[in-house]
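> Next come a sequence and a model predicted from it.
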Amino acid sequence: MNTKLFPRLHLWLILPFVLTLAGFHQYWMGFTSMPFYWHLHGISATAWYLILIAQPWIYQHRSIHLHRKVGMIGLVLAGFVTASGLNMVKGMLTREATSPLFDFRYSLSFLDSLFIGFFMLSVILAVMNARNTASHARWMISTVFWVLSPAIVRLSFVPLLMVFQPESFSDLPFVWSDVFVGNQMLIILVLLFLIFRDFQKEKKIYSSYVLVTLVQVLAIPILLFLKDSPWLRELMNSVFL
């Protein structure tokens, strides 16, 4: 990687990594009691993220050969993340009626499936653009945003529950989807900023950021308006149940 490009990328990637870990803190706090398929997803995703952080530093401070070898390990891990993530979708569909996510379980499962699929697509396109440093790096950076949304929504409820201290989610002065929409808007603003910076510096708009931005925008009407539409229920049940 050109040292003039993303000289501190590995440091910037630590921030979404920490946010993701914090968002899924319940998994780590209950690690020993979690089922095996949760561990497949949690551990493979964490290992993949650590490689994502390390790769820019390795490229700039070590050899390209080491970067490629570590990249192959990351590609295998990305496959595990994708496969185990799709298995986790099944758990979303079988939520209990008391869950605050119950009314959105099908649209959320659909979104999770989209995010997981686009995550793997971004990894594949990053590999295909390996000789184009700028494009390769941005496809890898875009993978962060496919996993960030579920994490920061969960994380947002930590301070909200501390402030309002409700006996149940129904006592909160807002619905769960409001938090989701707010977080989506934040993610979209960050992506628009990255697109603007690229255009400002290079007079170029990268398709990786455009793709992830469009899907993050579409995630809002998908969640709010699809919910458990009959055709979506049938689709998701036929695929996962």
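Everything's here; your move. Numbering: from 1, shown residues only.
> use CA for all of it now, contacts and neighbours both
Fine.
> ok, longest helix in this protein?
Secondary structure of the chain per DSSP state H: the longest helix is helix 133-164.
> and it, how far out from the chain's middle?
6 Å (C-alpha atoms, centre = their mean, to the nearest Å).
> who does it touch, helix- and strand-wise?
Here helix 133-164 touches helix 14-23, helix 105-128, helix 176-202, helix 207-221, going by 3 or more C-alpha pairs under 8 Å, 6 or more residues apart in numbering; DSSP states H and E.
> closest one to A151 among those?
helix 14-23 (4.4 Å; C-alpha to C-alpha).
> Name the residues of the helix or strand just after that closest one that are buried.
Under the assignment DSSP states H and E, the closest C-terminal helix or strand after helix 14-23 is helix 25-29. Neighbour counts over helix 25-29 (16 or more other C-alpha atoms under 10 Å) mark Y27 as buried.
> buried set for the longest helix of the chain?
Neighbour-count burial for helix 133-164 flags 135-156 (criterion: 16+ other C-alpha under 10 Å).
> The structure to be compared is supplied as follows:
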Amino acid sequence: METTLTHLAELAGGELVRESGADPVITSVGLDSGTLADSGALFAAVPGTRRHGARFAAGSPAAAILTDEEGRRILAEAGERRPVIVVENVRAVLGTVAAEIEGHPSERLTVLGVTGTSGKTTTSYLLEAGLMAAGHKVGLIGTTGTRIDGRAVPTSLTTPEATTLQALFSQMVEEGVTHVVMEVSSHALELGRTAGTHFAVAGFTNLSQDHLDFHPTMQEYFEAKARFFDPASP
């Protein structure tokens, strides 16, 4: 699907910084500057553990950049002249932006999400098997990777980054998938990876002490999981 940069800036609630009145058509979005081969791409430059993604913008053919205030400063210092959408938190809006660019594919699928400390993979496999036995064409996204109607598709995270997730949904729609079973990690919920995804079913397995390297306390871990069941969450 195609959409304009101005529309995406409005959707993200961001400031559009540009030198001219040009309004490029955006056809894709990604977090890795090295894999954006589309001249209609939007590069999402987010803070990294060591360096800000905006420092890699120069090597990308992207038509425009989505970043935060720190990224804006880095781009300005580098003399960047492409249009830039500036938001407070890129990850908070990235799922919504990616879903818009992909044409909201999850709305054409029945998506079943499973969260919890343990048991997500087992539960997802059981759901996949049951749906396939009922004659449905099923997609699976989780810890062991992604499958489309039983065929393995390489992915690296339990819940992929928002840009990858929406592109996967789009691919599944194109291949005739009707139902998707996916594991939803607390990391993904905290980082907004599932924003823009329409879930038909949300399942919870359990909550026990884990992932406290990422969540400072059990209360914050619980609150991250609870977002999955909050209708007000993105």
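Yep, it's here. Just so it is clear, the structure is predicted and the values come from calculations on it, not from any experiment.
> TM value for the aligned chains?
Counting by TM-score structural alignment, normalised by the length of the second structure, the TM-score of this superposition works out to 0.28. Behind it: 107 aligned residues with a C-alpha RMSD of 5.4 Å.
> any chance of the helices and strands packed on helix 133-164 of the first structure in JSON lines, with distance to R68 of the first structure and mean neighbour count too?
Shown next, in JSON lines, are these (distance: least, C-alpha to C-alpha, whole Å; neighbours: other C-alpha atoms under 10 Å):
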{"stretch": "helix 14-23", "distance to R68 of the first structure": "21", "mean neighbour count": "17"}
{"stretch": "helix 105-128", "distance to R68 of the first structure": "10", "mean neighbour count": "21"}
{"stretch": "helix 176-202", "distance to R68 of the first structure": "26", "mean neighbour count": "15"}
{"stretch": "helix 207-221", "distance to R68 of the first structure": "21", "mean neighbour count": "17"}
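> Tabulate those helices (a markdown table), appending distance to N87 of the first structure.
Output for those, formatted as a markdown table (distance: least, C-alpha to C-alpha, whole Å):
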| stretch | distance to N87 of the first structure |
| --- | --- |
| helix 14-23 | 19 |
| helix 105-128 | 10 |
| helix 176-202 | 22 |
| helix 207-221 | 20 |
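> quick one: the longest helix of the first structure to helix 105-128, angle?
Here the directions of helix 133-164 of the first structure and helix 105-128 differ by 150 degrees (axes from the mean of the first three to the mean of the last three C-alpha atoms, to 10 degrees).
> Provide the count of other residues in contact range of E77 of the second structure.
Using other C-alpha atoms under 10 Å, E77 of the second structure is surrounded by 9 other residues.
> State the distance from it to A44 of the second structure.
With the distance defined as C-alpha to C-alpha, to the nearest Å, E77 of the second structure ends up 18 Å from A44 of the second structure.
> and if you look at Q171 of the second structure?
Counting by C-alpha to C-alpha, the separation of Q171 of the second structure from A44 of the second structure is 21 Å.
> What of E100 of the second structure?
Distance of E100 of the second structure to A44 of the second structure, computed by C-alpha to C-alpha: 14 Å.
> Spatially, which residue comes closest to V153 of the second structure, not counting chain neighbours?
Nearest residue to V153 of the second structure in three dimensions, chain neighbours excluded: T146, at 5.1 Å (C-alpha to C-alpha, 6 or more residues apart in numbering).
> Make sure the one you found is indeed in a helix.
No. Counting by DSSP: H, G, I helix; E, B strand; the rest coil, T146 of the second structure falls outside a helix, being strand.
> isn't it right up against G139?
Yes. The pair T146 of the second structure / G139 is scored as a contact, 7.4 Å apart, by C-alpha atoms under 8 Å.
> of those two, who's got more company?
Counted by other C-alpha under 10 Å, T146 of the second structure and G139 do not tie: G139 has more neighbours, with 29 against 24.
> correct me, but the more buried one touches S170?
No. G139 of the second structure lies out of contact with S170 (C-alpha under 8 Å); the separation is 11.4 Å.
> Can you list the buried residues in the helix or strand encompassing V76 of the first structure?
Assigned by DSSP H and E, V76 of the first structure belongs to helix 64-93. Of the residues in helix 64-93 of the first structure, 67-68, 70-71, 74-75, 77-90, 92-93 count as buried by neighbour count, 16+ other C-alpha under 10 Å.
> What of stretch 92-103 of the second structure?
Neighbour-count burial for stretch 92-103 of the second structure flags 92-103 (criterion: 16+ other C-alpha under 10 Å).
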